[in-house]
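Colleague: sequence first, predicted coordinates after that:
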Amino acid sequence: MLFRREVLEGIAEGRINRVFRVWAEPPVRAGSTQRTWAGIIVIDSVTSVTPEEITEDDAHHSGFKNREALLTALSKSTKQGGYHRVMLHLGGPDPKSELADNADLTDQELADLKTALDTIDTRSRRAPWTRDVLHLIEEHPGLRAQELAEHLNRDKLPFKADVRRLKALGLTESLETGYHLSPRGKTLMKYLRSQYE
């Protein structure tokens, strides 16, 4: 489930506690969670509603000025299905985000990260790629995945899968468009460059 930046900000600040979607079949259910840059979003309930059941209170707590604005937005959806009210809250910070924010790394931690990259490269079915992808993201923060992949003559989906592996190590972070190096990733890149000086 995708969230606009302003919605995530509203959830993080406690102003927004529900969103509305047009779905034939809800892809989320009560109790499920979703990682976002704002933290872990927890789904409290998913309810099918008619337009008449959507209230002014719903509008205000989903980030809209009024009920009319919310209904207008829903009517413009290109998806087929009925309206659904999704109640949610911020469950806490994403552990991976906390990892990514940690730039105060010991020499041993940096050496371990270098070893992790070496292992990924060694097991790769193609040429080593981890440093190339990290350097590309460092040089082009916010560039779309498709364009980043083209820089390396790669297909987008396999490229995004590789970036997810780097993200799991806390080295990259997703933006609304593209990626950038996390504080942890920037520290590692400085360390890797120092190895060749």
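Modeller: Yes, it's here.
Colleague: could you use CA atoms for every contact and neighbour count after this?
Modeller: OK.
Colleague: geometric centre of the chain: which residue is closest?
Modeller: The residue lying closest to the centre of the chain (CA atoms, centre = their mean) is residue 36, at 4.6 Å.
Colleague: wait, what's in contact with that residue?
Modeller: With contact taken as CA atoms under 8 Å, 6 or more residues apart in numbering, residue 36 is in contact with residue 94.
Colleague: that one and residue 55: what is the separation?
Modeller: Using CA to CA, to the nearest Å, residue 36 is found at 27 Å from residue 55.
Colleague: cool, residue 122 as well?
Modeller: 57 Å.
Colleague: and the helices in the chain?
Modeller: Taking DSSP state H as the test, the helices found in the chain are 5-13, 56-60, 67-75, 95-101, 107-123, 130-139, 145-151, 156-168, 183-194.
Colleague: the shortest one packs against which elements?
Modeller: Where contact means 3 or more CA pairs under 8 Å, 6 or more residues apart in numbering; DSSP states H and E, helix 56-60 is packed against helix 67-75.
Colleague: over to the first one?
Modeller: Secondary structure elements in contact with helix 5-13, counted by 3+ CA pairs under 8 Å, 6+ apart, are strand 82-92.
Colleague: show me how far the strand it packs on is from its chain's centre.
Modeller: From the chain centre to the centre of strand 82-92 is a distance of 17 Å (CA atoms, centre = their mean, to the nearest Å).
Colleague: can you give me the angle that strand makes with helix 67-75?
Modeller: 100 degrees (axes from the mean of the first three to the mean of the last three CA atoms, to 10 degrees).
Colleague: report all helices and strands that strand 82-92 contacts.
Modeller: Applying 3+ CA pairs under 8 Å, 6+ apart, one finds that strand 82-92 contacts helix 5-13, strand 18-23, strand 39-49.
Colleague: quick one: distance of stretch 153-165 to the chain centre.
Modeller: Between the centre of stretch 153-165 and the centre of its chain there are 15 Å (CA atoms, centre = their mean).
Colleague: and here is the other one:
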Amino acid sequence: MLFSLRVLEEIVAGRVDLAFRRWRRPTVRPGSRITTAVGVVGIGAVDAVEPADVTDAEVERAGYADRARFLADLREGEDRQLYRVQVRFVGADPREALREQTDLDDRDLDEIVAGLRRLDARSGRGAWTGAVLSLIADHPGVRAADLAARVDREVPRFKSDVRTLKTRGLTESLGTGYRLSPRGRQVLDHLRATAQPEAATTNPRRR
């Protein structure tokens, strides 16, 4: 479920607390949370409704200036049901605070690196976590497609790899590409210092 930046800012301010979507089936569940560009948005009730039953007050609560704009914004399709979704701003993205944490001792760093190596082991393709961190460190702000090509990885799968590292507070998304967070730089230094002898199978190609 995506929101424009304008709507997200209205959710943060408390002026928008409803959203309307036409779906074949709901893509969010009551009680779930969505991480967005402005922080975490919580999902409340998700109810099927008919357009004629949506009140003018609800149209306003969803951020529309009038009913005509509300109706024009709805996705077309006879097989799609209109849903009313309650939304609220929960708070800042916890990854933002995590990626600024650099007061890590060797034990902390060992635990983080151990977690990365477990990811490597489960992947069946070698030490990809260190390879991707190194790639981003060496090429900050480079398009994901260009980075993916360097490691012979499909772009969607590469972006998923980076998101996995981002949940651990190690990377940050930029307008274009990525960079390591302060935490990520510290972890990469430790990862290199404690590198295991086997080589990663996901190595950047030299160009």
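Modeller: In hand now; what should we look at? No experiment lies behind these values; they were computed from the predicted model shown.
Colleague: deepest of the helices and strands packed on strand 82-92 of structure 1, which one?
Modeller: Sort those by mean neighbour count, taking mean count of other CA atoms under 10 Å, and strand 18-23 sits at the top with a mean of 20.
Colleague: ok, residue 168 of structure 2 touching residue 96?
Modeller: No - Residue 168 of structure 2 sits out of contact with residue 96 when judged by CA atoms under 8 Å, with a separation of 10.1 Å.
Colleague: next, show the common contact partners of the two.
Modeller: Shared contacts of residue 168 of structure 2 and residue 96 (CA under 8 Å, 6+ apart): none.
Colleague: now do the contacts for residue 87 of structure 1.
Modeller: Going by CA under 8 Å, 6+ apart, residue 87 of structure 1 touches 17-19, 43-46.
Colleague: can we see that at 10 Å?
Modeller: The neighbours of residue 87 of structure 1, taking CA atoms under 10 Å, 6 or more residues apart in numbering as the test, are 16-20, 30, 42-47, 61-62.
Colleague: and which of these is nearest residue 138 of structure 1?
Modeller: Nearest to residue 138 of structure 1 among the contacts of residue 87 of structure 1: residue 42, at 31.6 Å, using CA to CA.
Colleague: my guess is the closest one contacts residue 33, does it?
Modeller: Yes - Residue 42 of structure 1 is within contact range of residue 33, at 4.6 Å (criterion: CA atoms under 10 Å).
Colleague: overlap of the contact sets of those two?
Modeller: Residues touching both residue 42 of structure 1 and residue 33 by CA under 10 Å, 6+ apart: 88-91.
Colleague: of these, just say which sits nearest to residue 66 of structure 1.
Modeller: Checking those one by one against residue 66 of structure 1 (CA to CA), the nearest turns out to be residue 88, at 19.6 Å.
Colleague: how about the contacts made by residue 51 of structure 1?
Modeller: Residue 51 of structure 1 neighbours (CA under 10 Å, 6+ apart): 67, 70-71, 74-75, 82-84.
Colleague: kindly recompute the last result at 7 Å.
Modeller: With contact set as CA atoms under 7 Å, 6 or more residues apart in numbering, residue 51 of structure 1 has no partners.
Colleague: now the one 10 residues further on
Modeller: For residue 61 of structure 1, the contacting residues are 15-18, taking CA under 7 Å, 6+ apart as the criterion.
Colleague: mind checking which of the shared contacts of residue 42 and residue 33 of structure 1 are buried?
Modeller: Buried members of those, counted by 16 or more other CA atoms under 10 Å: 88-90.
Colleague: let me have those residues in JSON lines, extended by distance to residue 24 of structure 1.
Modeller: JSON lines is the format used below for these (distance: CA to CA, whole Å):
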{"residue": "88", "distance to residue 24 of structure 1": "20"}
{"residue": "89", "distance to residue 24 of structure 1": "23"}
{"residue": "90", "distance to residue 24 of structure 1": "26"}
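Colleague: re earlier: looking at the helices of structure 1, which is nearest to residue 177 of structure 1?
Modeller: helix 145-151 (7.9 Å).
Colleague: ok now the closest one, how far from the chain's centre?
Modeller: Counting by CA atoms, centre = their mean, helix 145-151 of structure 1 comes out at 18 Å from the chain centroid.
Colleague: one more: stretch 121-134 of structure 2?
Modeller: Offset of stretch 121-134 of structure 2 from its chain centre (CA atoms, centre = their mean): 20 Å.
Colleague: same check on stretch 169-181 of structure 1?
Modeller: In terms of CA atoms, centre = their mean, the centre of stretch 169-181 of structure 1 is set 8 Å apart from its chain centre.
Colleague: and it, end to end?
Modeller: Termini of stretch 169-181 of structure 1 sit 11 Å apart (CA to CA).
Colleague: would you mark the buried spots in it?
Modeller: The neighbour-count check on stretch 169-181 of structure 1 (16+ other CA under 10 Å) flags 169-174, 178-181 as buried.
Colleague: which two among these are spaced furthest apart?
Modeller: 169 and 178 (17.5 Å).
Colleague: thinking residue 8 of structure 1 is in contact with residue 37, fair?
Modeller: No - applying CA atoms under 7 Å, one finds residue 8 of structure 1 not in contact with residue 37, separated by 8.3 Å.
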